[in-house]
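Enquirer: Sequence first, then the predicted structure:
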Amino acid sequence: MDWDKLRIFHAVADAGSLTHAGDVLHLSQSAVSRQIRALEESLDTTLFHRHARGLILTEQGELLFDATSAMAKRLDSAAARIRDSEEEMVGELRVTTTFGFGALWLAPRLPKLYEKYPDLKIDLMLEERVLDLPMREADVAIRMKEPSQADLIRKRLMTVRMRLYASADYLKAHGTPETLDDLSKHRLISQNATSAQVAAGAELVSDLMSHNVASTLSVNNYFGVLQGVLNNLGIGVLPDYLTEDFPELTRVLPDVESNEVPAFLAYPEELRHSKRVEVFRDFVVEEIFEHRKRIKQAKSL
């Protein structure tokens, strides 16, 4: 099969238009059209339905586009491996993690990394969807469970627990609960049941709700839960990694917490020797080590 024709097909399928694909490929519309017709003839099939608003892939076209998309990602991966060396940091590092961890723990620490490596380029993708690392949707992932994808290098970073926190002003105004049944006199702030979250957190919230909580505020991420707590709206279910950066949080019902949630850093085997991955990994590991040491010291005071 002609690789050049496949490249042109992929561009057309991606753009949905001969004209737009031609602009990307720096080819005329007629040249692009000839290559598509030749590819269809060689495969003895129709790859596109043509209509006034553009092109739509046929079932056979969808199959071929899936294949060329996988090929394109693998070529990008190979290019990244070629560019990376042990001496240089070239290109962009795409890091994915959850909204809560990325916004509340990781992002505030990145100035230290940029201070040491001012030319580093990071694309921080905060979402609950698990991106496909082997297919290079991202280079590095930090997730609240061990990744199940094959061909990944994994490193366990720490464990997280969901706990109850409130502001000092809220507790002064509404009192501090001594038992779970006392939650009936307070407002509980948590992630809503339909939002993506770790199972341990959802289970804790479900258990808390069984204690006749009178008023609730549900948010679809931990940043919103934190803002509710800091603004004296109630008692929030939050991850314990926040306590160092937000000392104004007061832990409520210290015997109540979720099961442990493991946090893992992972990246594809093929990026084992990538300098930019190495720099980021070592930075995160060192920050977590220092974070845990400071927490331990604070507890001993």
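Expert: That came through, no problem.

Enquirer: okay, CA-based contacts and neighbour counts for the rest of this
Expert: Noted.

Enquirer: what residues are up against the residue nearest to the spatial centre of the chain?
Expert: Central residue of the chain (Cα atoms, centre = their mean): T97, 2.9 Å from the mean position. Neighbouring residues of T97 by Cα atoms under 8 Å, 6 or more residues apart in numbering: 124-128, 141-143.

Enquirer: Second structure follows, compare the two:
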Amino acid sequence: MDWDKLRIFHAVAAAGSLTHAGDMLHLSQSAVSRQVRALEEALNTVLFHRHARGLILTEQGELLFDATRSMNKRIEAATARIRDSEEEVFGELRVTTTIGFGSLWLAPRLPKLYEKYPDLNIDLMLEERVLDLPMREADVAVRMKEPSQADLIRKKLMSIRMRLYATPEYIAEHGEPLTIEDISQHRLICQNPRAAQVSAGMTLVQQLLTQDIRSTLTVNNYFGVLQSVLSGLGIGVLPDYIIEDFPSVRRVIPDLESSEVPVFLAFPEELRQSKRIAAFRDFVQEEIFAHRQTRKALEVGRADKV
């Protein structure tokens, strides 16, 4: 099968328009149309339904588009591996992680990575949806559970727990809860139980909500929970890694916490030799080690004050 025709078909299917595909490929609309028509004739099938507003894939077109999309991902992976044969770390690195971890822990530390590798271009994708790494939706992921796919290289980075936090100003005004029953007299700020989150955090929130709490504020990510806590709105359920960068926030009810949540770094087997992946992995591991040391020091200092 003619690879050039497949390339043009893929561009048309992705754009939904002969004109837009031609612009991307630097070809005229008529040239693109001829190639698509020739491919349809070679396959003896219709690949697009044509109408005034653009093109829609037929069932046969969808099958071929799935194949060309997979081919395109493989070509991108091969290109990345070829580029990574160079000694220097450069180019695009697509990193996916949760909104909370990405915005509260990872993003504030990225200046150190850019300082070391100024030619690196990071595409940071923050969402709760688990992206498909083997299909190259991202290059590397930091996930709050062990990845289930067999063709991924994974490394456990650390474990975190969900705990209760409030500002000293809030505690001074509203009093400090000492038991889980005391939570009913405070406003609880947490992720919405219906929002995507790790099961350990959801279990702790559900346990707290059984206390007939008078007022709640639910947010769909931990960044929003933290900002609400810092604004003095109430007591928030937050991951324990926040205390390093927000030392003014105090933990309340110290004996109440979630079960451990493992944090894994994962990337496709085919990117094992990627220097960009290696640079990011080493950077995260170094920051995790520094984070642990800082957290221990903070916890010891707070214990001494008590």
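Expert: Perfect, thanks for sending it. These figures come from a predicted structure and were not determined experimentally.

Enquirer: circling back to that earlier point, how about the residue nearest to the centre of the first structure: what's its closest non-neighbour residue?
Expert: Leaving out its chain neighbours, the residue that sits closest to T97 of the first structure by Cα to Cα, 6 or more residues apart in numbering is I142, at 4.9 Å.

Enquirer: before we move on, back to that, are any of the contacts of T97 of the first structure buried, and if so which?
Expert: Buried by 16 or more other Cα atoms under 10 Å: 124-125, 128, 141-143, out of the contacts of T97 of the first structure.

Enquirer: My guess is L188 of the first structure contacts V229. True?
Expert: No: L188 of the first structure is not in contact with V229 according to Cα atoms under 8 Å; the separation is 9.4 Å.

Enquirer: Common neighbours of the two, please.
Expert: 235-236.

Enquirer: of those two, who's got more company?
Expert: L188 (27 against 24; other Cα atoms under 10 Å).

Enquirer: distance from the helix or strand harbouring the more buried one to the second structure after superposition?
Expert: Element membership for L188 of the first structure, per DSSP states H and E: strand 187-191. Taken over the aligned residues, the distance from strand 187-191 of the first structure to the second structure averages 0.3 Å (mean Cα distance after the TM-score superposition for the first structure).

Enquirer: Tell me which other helices or strands that strand touches.
Expert: strand 215-219, helix 222-230, strand 235-239 (3 or more Cα pairs under 8 Å, 6 or more residues apart in numbering; DSSP states H and E).

Enquirer: next one: the second one to chain centre, how far?
Expert: The gap between the average C-alpha position of helix 222-230 of the first structure and the chain average comes to 19 Å, counting by Cα atoms, centre = their mean, to the nearest Å.

Enquirer: ok, back up a step: could the contacts of T97 of the first structure be laid out in CSV, adding secondary structure and distance to L6 of the first structure?
Expert: Formatted as CSV, the contacts of T97 of the first structure follow (DSSP: H, G, I helix; E, B strand; the rest coil; distance: Cα to Cα, whole Å):
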residue, secondary structure, distance to L6 of the first structure
L124, strand, 32
M125, strand, 30
L126, strand, 33
E127, coil, 32
E128, coil, 33
A141, strand, 31
I142, strand, 35
R143, strand, 36
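
Enquirer: quick one: which of those residues is nearest to T194 of the first structure?
Expert: The closest of these to T194 of the first structure turns out to be E128 (Cα to Cα; 12.3 Å).

Enquirer: Contact partners for that closest one?
Expert: Going by Cα under 8 Å, 6+ apart, the list of residues near E128 of the first structure reads 97-99, 196-197.

Enquirer: about what we covered before: what's the closest of the helices and strands packed on strand 187-191 of the first structure to R7 of the first structure?
Expert: Among these, helix 222-230 sits nearest to R7 of the first structure (Cα to Cα), with 42.7 Å.

Enquirer: List the buried residues of that closest one.
Expert: Using 16+ other Cα under 10 Å as the test for burial, helix 222-230 of the first structure gives 222-226, 228-230.

Enquirer: Just tell me the aligned range of that helix in the second structure.
Expert: Under TM-score structural alignment, helix 222-230 of the first structure corresponds to residues 222-230 of the second structure.

Enquirer: Other residues contacting that stretch?
Expert: By Cα under 8 Å, 6+ apart, stretch 222-230 of the second structure touches 99-100, 103-104, 165-167, 189-191, 218-219, 234-239, 249.

Enquirer: go on, stretch 13-33 of the second structure?
Expert: Counting by Cα under 8 Å, 6+ apart, 8, 11-12, 54-57, 65 sit against stretch 13-33 of the second structure.

Enquirer: secondary structure class for the residue of the first structure positioned farthest from its centre?
Expert: Centroid-distance maximum for the first structure: E41 at 42.5 Å, with Cα atoms, centre = their mean. The three-state label given to E41 of the first structure by DSSP: H, G, I helix; E, B strand; the rest coil is helix.

Enquirer: since we're on the residue nearest to T243 of the first structure when sequence neighbours are not counted, how many residues are nearby?
Expert: Excluding the flanking residues, the one nearest T243 of the first structure by Cα to Cα, 6+ apart is L249, at 6.7 Å. By the measure other Cα under 10 Å, the count of residues near L249 of the first structure is 19.

Enquirer: tell me the contacts of L249 of the first structure?
Expert: Applying Cα under 8 Å, 6+ apart to L249 of the first structure gives the contacts 165-168, 230, 243.

Enquirer: For it, give its distance to A214 of the first structure.
Expert: 22 Å (Cα to Cα, to the nearest Å).

Enquirer: on that earlier part again, so which of the contacts of stretch 13-33 of the second structure belong to strands?
Expert: 54-57 (DSSP state E).

Enquirer: Contacts only, for D182 of the first structure.
Expert: By Cα under 8 Å, 6+ apart, no residues touch D182 of the first structure.

Enquirer: Can you verify it is assigned to a helix?
Expert: Yes: the assignment for D182 of the first structure is a helix, going by three-state DSSP.

Enquirer: Residue in the second structure paired with it?
Expert: Per TM-score structural alignment, D182 of the first structure is aligned with D182.

Enquirer: thinking again about what came up before, distance check, the counterpart of the residue farthest from the centre of the first structure in the second structure against A14 of the second structure.
Expert: Counting by TM-score structural alignment, E41 of the first structure corresponds to E41 in the second structure. Distance of E41 of the second structure to A14 of the second structure, computed by Cα to Cα: 21 Å.

Enquirer: what do we get in the first structure for E169 of the second structure?
Expert: E169 of the second structure maps onto D169 in the first structure, by TM-score structural alignment.
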